[in-house]
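J.: A predicted structure for the sequence below; I have some questions about it.
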Amino acid sequence: MTAKTPDVWLPFPAEEVEGLPDCFRYRRWDGEDDFPADPADCTFYVTPYMKSPEVTLRPLAGMPDIEVVQTLTAGVDHVLGGLDRLPAGVRLCNARGVHEASTAELALTLVLASLRGIPRMVRGQDREQWLGGFYSALADKSVLIVGYGSVGAAVEDRLAAFECARIMRVARSARTTARGPVHALHDLPRLLPEADVVILCTPLTGATRGLAGRDFLAAMADGALLVNVARGPVVDTGALLAELESGRLSAALDVTDPEPLPAGHPLWHAPHVLITPHVGGSSSAFEPRAKRLVARQLGRFAAGEPLENTVLITS
């Protein structure tokens, strides 16, 4: 009897991905109501991008032979709730290396736009107002990057050209890099008052949920800017609203809690805040990097080699 060719589910057409091994049968599924084939035949599932957890997790219960779940996001919090449906030994891999360039670009965009008053100027243009004046520069500012993984490092790459006075780095645990020390999370109370700009790049975990809460925000210097390109729940929205409404802090948020931000939410019209709709990774840089990662992963899988970016293995 001829062995059955295993299925791989992709969120984009297989013919658009160079270098895919020919030992699989490729099925395109990007979250549509109808599945492209029987999920029971799927062995490698590349999840749809920027779909709800309900959509992403829906096929998993019918995938008894699944061996790999590959997300196209750096964070995996949206799929963790479905892992109890999987057999033991399934590898969950994230998309480290796909979003760094795009997210770091947006982080710098949010910093520069906020400091230089671009939102105010755009509103002035709508009213035909010439809003000259004196605005802040990024030059000579101290910047604190909270979450010094691949995204945080990519942010620092782009900060290098802006003549910052100081760049400080914080991660889960302390270490030394070629650029300088990375401090542990417990050093935040000491570092926050020294920063003019705080950029959140950390993944959402039990330790980082609500990290930027009342005490964190209170420790920030008067007039400082908080930038969130991480996940919305890393910031306590109520505590941030209080600081914004007092005028003590400003913020630039690519992610919010709740998200999408509903109509009528007070954050929409809070003073001193710039909001973008979770577009850090959603740029022209995403697709080519995502397809290259998928091709590499499937090549490794076909050859029986270790996969990149394995976050956990189910038990």
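T.: Looks like it came in fine.
J.: only C-alpha atoms for contact and neighbour calcs from this point on.
T.: Fine.
J.: Might you report the residue contacts of the residue nearest the centre of the chain?
T.: Residue closest to the average C-alpha location in the chain (CA atoms, centre = their mean): Ala230, at 5.0 Å. For Ala230, the contact set (CA atoms under 8 Å, 6 or more residues apart in numbering) comprises Leu200, Cys201, Thr202, Pro203, Leu204, Val255.
J.: if you set the cut-off to 7 Å instead, what comes out?
T.: Neighbouring residues of Ala230 by CA atoms under 7 Å, 6 or more residues apart in numbering: Leu200, Cys201, Thr202, Pro203, Val255.
J.: With Val234 instead?
T.: By CA under 7 Å, 6+ apart, the neighbours of Val234 are Leu204, Thr208, Arg209, Gly210, Leu211, Ala212.
J.: I'd like these laid out as JSON lines, including neighbour count.
T.: Converted to JSON lines, the contacts of Val234 look like this (neighbours: other CA atoms under 10 Å):
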{"residue": "Leu204", "neighbour count": "18"}
{"residue": "Thr208", "neighbour count": "17"}
{"residue": "Arg209", "neighbour count": "17"}
{"residue": "Gly210", "neighbour count": "18"}
{"residue": "Leu211", "neighbour count": "20"}
{"residue": "Ala212", "neighbour count": "20"}
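J.: Sketch out the helices for the stretch 51-200 of the chain, chain order is fine.
T.: 53-57, 100-115, 118-126, 150-159, 188-191 (DSSP state H, counting those that start in this stretch).
J.: Burial check on Ala285, number of neighbours?
T.: 15 (other CA atoms under 10 Å).
J.: To clarify, my last question referred to Gly206.
T.: So Gly206, with other CA under 10 Å, has 9 neighbours.
J.: Please report how far it lies from Pro233.
T.: According to CA to CA, to the nearest Å, Gly206 stands 10 Å off from Pro233.
J.: Could I get the full set of strands for the stretch 101-250 of the chain?
T.: Secondary structure of the stretch 101-250 of the chain (DSSP state E, counting those that start in this stretch): strands at 142-146, 166-171, 175-177, 180-184, 197-200, 225-228, 250-253.
J.: structure B:
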Amino acid sequence: MTLLVGVPDSGMLARLHPLAPAGVELLVWRLGDDPIDRRFDLLVLPYMIPAGDLDRLRGQRATVVQAQMLGYDGVAAHLPPGHLYCNAVDVHEAATGELALALILASQRGIPEFVRAAGSGTFAHERYPGLALQRVVVLGAGGVGREVAHRLVPFDVELVRVARTARSDELGEVLAWSALREVLPTADIVVVTVPLDDSTRGLVDDDFLALLAPGALLVNVARGPVVDTEALTRAVVAGRVRAALDVTDPEPLPADHPLWSAPGALISPHVGGDVGSMSRRMDRLTLAQIERLAAGRDPLNVVLRS
């Protein structure tokens, strides 16, 4: 029996074609294309699509829908019935951890200020906090949180991790969520890596920010709505805290939003997982899904069944 696999572009088709096992037919099908009169056994979605785009799957039969994103907030409201939806575990975590470290180092060593000063030929020598000996609180101990923590360990930091439930792993102790109010006032840096759901939406609000020590750095590599943008803007513009954000709410921020130019704010354009190795990791995951489906096994990383 032939396994029909849809991919979103000719590049993925060209990469996978020589690697796919016998009995697999690869076909480019994009969201919005006319439905075909066959059921895809596996359909890979484009990268960085809004959840609402999944409405365009209506009329096209597919057994397994494979996303290229890790987060899946909003998907349940738009995924048509009859699909298994899989997220992209092990595709973006390492790269997002890498970016979190880059944002921390840039903020802690004054790189944005140096770059701005260089534009006017100014030698802007200042002392910044640095990263060594800083107390870094990582919120979330899932895939991204682990990758962030692993990258911080060699930098001689005091690492504190907080998650929904207390536990221990290869990096040591993870504190329960109930410890958050106790640890936030002691943090030099707070890195947010939690998924977006009803319990984390607006987590970083006025009360959260009021607990942070003056000058603390908030890093968000999770989802924009985890942070109350108005509350964060007030705190950053007032000079109470600093921020390094790969995600915002809304995204992108309006061109005249005060966070773009606020001292102490650094914003990257949601590039956490978008690196050159992403395609190779996504190809590897797609091939693993093909092998499992061809063997009659359940796919990896199923997060929704519509």
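T.: Yep, it's here. Here the structure is a predicted model, which means the values were calculated and not measured.
J.: rewinding a little: possible to save the helices of the stretch 51-200 of structure 1 as JSON lines with distance to Cys93 of structure 1?
T.: JSON lines is the format used below for these (distance: least, CA to CA, whole Å):
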{"stretch": "helix 53-57", "distance to Cys93 of structure 1": "14"}
{"stretch": "helix 100-115", "distance to Cys93 of structure 1": "16"}
{"stretch": "helix 118-126", "distance to Cys93 of structure 1": "38"}
{"stretch": "helix 150-159", "distance to Cys93 of structure 1": "15"}
{"stretch": "helix 188-191", "distance to Cys93 of structure 1": "30"}
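J.: Export those as TSV, with columns for mean neighbour count and distance to Ala171 of structure 1.
T.: Below are the helices of the stretch 51-200 of structure 1 laid out as TSV (neighbours: other CA atoms under 10 Å; distance: least, CA to CA, whole Å):
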stretch	mean neighbour count	distance to Ala171 of structure 1
helix 53-57	17	27
helix 100-115	21	16
helix 118-126	13	31
helix 150-159	20	9
helix 188-191	16	10
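J.: out of those helices, nearest to Glu287 of structure 1?
T.: Closest approach to Glu287 of structure 1 among those (CA to CA): helix 100-115, 10.9 Å.
J.: Check the mean deviation of the closest one from structure 2.
T.: Here the mean offset of helix 100-115 of structure 1 against structure 2 after fitting is 0.6 Å, by mean CA distance after the TM-score superposition for structure 1.
J.: need the contacts of Ala230 of structure 1 in CSV with neighbour count and distance to Cys164 of structure 1, can you?
T.: Compiled in CSV, the contacts of Ala230 of structure 1 are given as follows (neighbours: other CA atoms under 10 Å; distance: CA to CA, whole Å):
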residue, neighbour count, distance to Cys164 of structure 1
Leu200, 26, 17
Cys201, 27, 18
Thr202, 26, 21
Pro203, 20, 25
Val255, 24, 25
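J.: and of the residues you listed, the nearest to Val69 of structure 1?
T.: Pro203 (18.5 Å).
J.: so who does the closest one touch?
T.: Gly75, Ala230, Arg231.
J.: That one -> structure 2?
T.: When structure 2 is aligned by TM-score structural alignment, the residue opposite Pro203 of structure 1 is Pro195.
J.: ok, now Tyr148 of structure 1?
T.: Matched by TM-score structural alignment, Tyr148 of structure 1 corresponds to Ala141 in structure 2.
J.: Could you check how far that match is from Ala88 of structure 2?
T.: The gap separating Ala141 of structure 2 from Ala88 of structure 2 is 17 Å, by CA to CA.
J.: try Ser268 of structure 2
T.: 21 Å.
J.: Can you tell me, leaving aside adjacent residues, what's nearest to the residue nearest to the centre of structure 1?
T.: Counting by CA to CA, 6 or more residues apart in numbering, Ala230 of structure 1 lies nearest to Cys201, which is 4.5 Å off, once chain neighbours are set aside.
J.: that older thread, can you lay out the contacts of Pro203 of structure 1 as CSV showing distance to Ala184 of structure 1?
T.: Output for the contacts of Pro203 of structure 1, formatted as CSV (distance: CA to CA, whole Å):
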residue, distance to Ala184 of structure 1
Gly75, 20
Ala230, 18
Arg231, 20
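J.: Structure 2: which residue goes with Glu163 of structure 1?
T.: Per TM-score structural alignment, Glu163 of structure 1 is aligned with Asp156.
J.: Repeat that for Pro11 of structure 1.
T.: Per TM-score structural alignment, Pro11 of structure 1 is aligned with Pro8.
J.: how close does its match sit to Met69 of structure 2?
T.: Noted for Pro8 of structure 2: a distance of 14 Å to Met69 of structure 2, by CA to CA.
J.: For Gly239 of structure 2, grab the count of nearby residues.
T.: Per other CA under 10 Å, the neighbour tally for Gly239 of structure 2 reads 15.
J.: Could you find the counterpart of it in structure 1?
T.: With TM-score structural alignment as the criterion, Gly239 of structure 2 lines up with Gly247 in structure 1.
J.: which residues sit in contact with its match?
T.: When the contact criterion is CA under 7 Å, 6+ apart, Gly247 of structure 1 has no partners at all.
J.: got it, and Gly32 of structure 2?
T.: Gly32 of structure 2 is in contact with Arg56, counting by CA under 7 Å, 6+ apart.
J.: Doesn't it lie inside a strand?
T.: No: under DSSP: H, G, I helix; E, B strand; the rest coil, Gly32 of structure 2 falls outside any strand and is assigned coil.
J.: Which residue in structure 1 aligns with Leu131 of structure 2?
T.: Per TM-score structural alignment, Leu131 of structure 2 is aligned with Leu138.
J.: ok, now how distant is its match from Gly206 of structure 1?
T.: With distances taken as CA to CA, Leu138 of structure 1 is found 32 Å from Gly206 of structure 1.
J.: that's a strand at Val8 of structure 1, yeah?
T.: Yes: judged by three-state DSSP, Val8 of structure 1 forms part of a strand.
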